[in-house]
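Visitor: Give me a 3D structure for the following:
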Amino acid sequence: MLTEGVAPAYPTSREPAGATGVPGSGRVALDGRWTTDQGAAVESAAARIASQAAGRAVVVDLSGLERLDTLGAWVLERTRAEIEAGGGRLSYAGARPEHRILLSEAVLREADVPKKPALGLVYGSLDGIGRSVVRGRHDLVTGIAFLGEVIAACVRVAARPSSFRGTALVNQIEQVAFRGAPIIILISFLVGGIVAQQGIFQLQRFGAQTFVVNLIGLLILRELGVLLTSIMVAGRSGSAFTAEIGSMRMREEVDALRVMGLDPIEILIVPRILALVIGLPMLTLIGALAALAGGGFTAMLYGGLTVEQFLARLQAAVGLHHVFVGLIKAPFMALTIGIIATIEGFAVEGSAESLGRHVTASVVKSIFMVIVLDGLFAVFFAAIDF
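Guide: Next up, the predicted model:
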């Protein structure tokens, strides 16, 4: 502490850190042990030096120190920075060689953060677009490479069927398809009813409300059924996959599998992706039937159609190939969702913030790619007139 004419009241060889000031000299003599085990006393003494030496030139005499470790050196350097920031100056005297080494290594340094050049609105927008394109290209390359690893793992599993974990596959199918069916049936039923209601309101102007059956039949079986189901699976199962694998990464369980000589892709990824590829077509069919049921109920309620009229019109409007269009898309969308979800899970680092960020990215990227795939398939099927 920086006091006037106060001598130490304890033996410096046994007692904790202390500081004694010489009256009017601006000189402070440190004594005792400025070490980690005396952290509270070190902080207290340093705080008193900083508070009483504001705006003054102070010389700190280190010759009386019994011991000085990294914590004590860092606290002294922090105090020096505080005093100099307040217009004062602190220098050291009587430091032994080992003390000088510690103080030189503990000196506070400003982080060398490169400043970003100021960009205008136009250049800033173009810069953001360019960075997004580069990130998209990186994600595409990463996804293709990861897909290759998954295919190689599937080949290895097929060559050694005894190594395949069927129990994990059944469990994942239960989580993806069986437990996901109720919410998909409910939402598909409601969406089918909403589409039918709006279609009837518009077609009534032309006296053609019966054509709402054609509308909902083609729209749901070809596009809306698989698209809506895929989006819900991406939000439900895809995010769950990312969170599960990300949590395993945080707890180093993935590294533990590698240490034991096991392939994480065979154990963690293959069962989940196969469960999606198997479960999503089933959910698509169930969701399409639920949406048609919701559309039929609305058509009978608002359009005056009977059950027989609705079914007859539906049979005349759609064919079996329309059902196949939706089901053909489902495995590809399932594969895309599984690849994105697992990649984001493996990218999780050791913090909860990273886990939340990658779960969000998994859902957003999956939904985006599902919509892109649906558009590509629509163009393809239109080109081959299917």
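
Visitor: only C-alpha atoms for contact and neighbour calcs from this point on.
Guide: Will do.

Visitor: and the end-to-end length of stretch 301-320?
Guide: With Cα to Cα, to the nearest Å applied, stretch 301-320 spans 27 Å between its terminal residues.

Visitor: How far off centre is stretch 174-186?
Guide: The chain centre lies 24 Å from the centre of stretch 174-186; the measure is Cα atoms, centre = their mean, to the nearest Å.

Visitor: another one to check against the first:
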Amino acid sequence: MTPTEPYITPPPAGRMDAPWQIGGDWTLSHYASLEPQVQALQTHLQNATAVVFANLEAVDTAGASLLVQLLGSQRLRQLVQQPDFDEGRRALLLAVANAMADESPQPAAPRSSVLHELLGHIGEAVENLWHQGRALLGFMGLTLASMLGVLLRPRRWRITSLAAHLEQCGLNAVPIITLLTFLVGAVVAFLGATILADFGASIYTVNLVAFSFLREFGVLLTAILMAGRTASAFTAQIGSMKANEEIDAIRTLGLSPIELLVLPRVFAMLIALPILTFIAMLSGMLGGGLVCALSLDIPSTLYLSILQDSDLLRHFLIGMLKAPLFAFLIALIGCLEGFKVSGSAQSVGEHTTSAVVQSIFMVILLDALAALFLMEMGW
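Guide: Coordinates of the predicted model:
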């Protein structure tokens, strides 16, 4: 059957009350030729007094969309209700008209200034910080409650898991902690000796190294290293289990993920970080002593004698008391970020990075607050 050319026929000249006539094949093959006509005549046809389908031979979804654009959805629905209209074409045209009527134009995005975007980002950051703080406090309470319940029941202690995590986050971290604090102790001693020499007080370099490492550097450097090394490991381990649905399997078996996964890691950190802090203190003072012996001609016997005459116990206790608090927060943040993983490898990486950043931030923030408090108290 030869396709009929589609047409849109206006009323004869002088007879404005006569209807417009639409007919022919309104199909995809004629779309390119029909579209310019539709765009040119749609205003006239939508305002015309009458429109009739004179001899509509064929129509498909492409032609129906042009008819909707030409006449409008509401008017096309009225026209196809004519009793002599083909039932199949009526259904097609009604379906297309209803579908195109539901497509409301998307409003243009408002143009925002740099200030608005900056304030919006600040607001989002503050809101995220608030939600993270609430989640951390809730997870802390859940962990403390589980910890108290396990401590009162020795049969539920996970000794094997605790020993494995102690080796991972404690024993394996000794070389890097020792090397780093030894080098930092040497640098502190060298800088202190350089400045104090201008005042003829090079001998006080010993006190500078001892006080700085016993009070601040020993625990702070150790906590930062453990935040980058161990918190990320905790997040990656628990996050991988979350992605593989192993945590769901643990819950299905009626076991507690907090008791099996979190508590052994928290206990391991509470044991390992104070020990590593003590090692860091000794290593830092050893590095400072080496610089004093080589650069300032202070023999080791004099170095130890100055340390014995100094009031080091108070600074040592202050540094050691910070270690369990830092350890608890680092382990808690690492485990919490692991439970937040959504299931993809990208999510594991994002939450691992977040765990490291949050842990280091919390360690430095608490250390600064503790330093201000202790300074005001005269301790």
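
Visitor: ok, and for the top helix by length along structure 2, which residues are buried?
Guide: Ranked by residue count under DSSP state H, the longest helix found in structure 2 is helix 114-151. Neighbour-count burial for helix 114-151 of structure 2 flags Gln132, Leu136, Phe139, Met140, Thr143, Ser146, Met147, Val150 (criterion: 16 or more other Cα atoms under 10 Å).

Visitor: Just give me the match in structure 2 for Phe310 of structure 1.
Guide: Matched to structure 2 by TM-score structural alignment, Phe310 of structure 1 sits across from Tyr303.

Visitor: Its match reaches Gly287, doesn't it?
Guide: No: in this structure Tyr303 of structure 2 lies outside contact range of Gly287 using Cα atoms under 8 Å: 12.0 Å.

Visitor: who's more crowded, those two?
Guide: More crowded of Tyr303 of structure 2 and Gly287, by other Cα atoms under 10 Å: Gly287, with 25 against 20.

Visitor: what lines up against that one once you look at structure 1?
Guide: Checking TM-score structural alignment: Gly287 of structure 2 goes with Gly294.

Visitor: Leu225 of structure 2 too?
Guide: Leu225 of structure 2 maps onto Met232 in structure 1 when the alignment is built from TM-score structural alignment.

Visitor: can you give me the strands for the stretch 51-200 of structure 1?
Guide: 57-61, 65-68, 89-93 (DSSP state E, counting those that start in this stretch).

Visitor: Turn those strands into a markdown table, columns for distance to Glu223 of structure 1 and mean neighbour count.
Guide: As requested, the strands of the stretch 51-200 of structure 1 are exported to a markdown table (distance: least, Cα to Cα, whole Å; neighbours: other Cα atoms under 10 Å):
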| stretch | distance to Glu223 of structure 1 | mean neighbour count |
| --- | --- | --- |
| strand 57-61 | 79 | 20 |
| strand 65-68 | 73 | 19 |
| strand 89-93 | 74 | 16 |
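
Visitor: For my notes, please list the ones you listed in JSON lines and give distance to Met248 of structure 1 for each entry.
Guide: Formatted as JSON lines, the strands of the stretch 51-200 of structure 1 follow (distance: least, Cα to Cα, whole Å):
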{"stretch": "strand 57-61", "distance to Met248 of structure 1": "51"}
{"stretch": "strand 65-68", "distance to Met248 of structure 1": "42"}
{"stretch": "strand 89-93", "distance to Met248 of structure 1": "50"}
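
Visitor: can you tell which of those strands is closest to Ile328 of structure 1?
Guide: Among the strands of the stretch 51-200 of structure 1, strand 65-68 comes nearest to Ile328 of structure 1, with 72.5 Å by Cα to Cα.

Visitor: Check which helices and strands the closest one is in contact with.
Guide: Taking 3 or more Cα pairs under 8 Å, 6 or more residues apart in numbering; DSSP states H and E as the contact definition, the neighbouring helices and strands of strand 65-68 of structure 1 are strand 27-34.

Visitor: and the strand it packs on, which residues are buried?
Guide: Buried residues in strand 27-34 of structure 1, counted by 16+ other Cα under 10 Å: Arg27, Val28, Ala29, Leu30, Asp31, Gly32, Arg33, Trp34.

Visitor: Those residues: which two are farthest apart?
Guide: Going by Cα to Cα, the two entries of the buried residues of strand 27-34 of structure 1 that are most distant from one another are Arg27 and Arg33, at 18.9 Å.

Visitor: circling back to that earlier point, so which of the buried residues of helix 114-151 of structure 2 is the closest to Ser256 of structure 2?
Guide: Compare each of the buried residues of helix 114-151 of structure 2 with Ser256 of structure 2 using Cα to Cα and the shortest gap goes to Ser146, at 9.3 Å.

Visitor: Give me the nearest residue to Ile267 of structure 1, chain neighbours excluded.
Guide: Arg165 (7.4 Å; Cα to Cα, 6 or more residues apart in numbering).

Visitor: Tell me, how many residues neighbour the corresponding residue of structure 2 for the one you found?
Guide: Here Arg165 of structure 1 is matched to Arg158 in structure 2, going by TM-score structural alignment. Taking other Cα under 10 Å as the criterion, the count of residues near Arg158 of structure 2 is 15.
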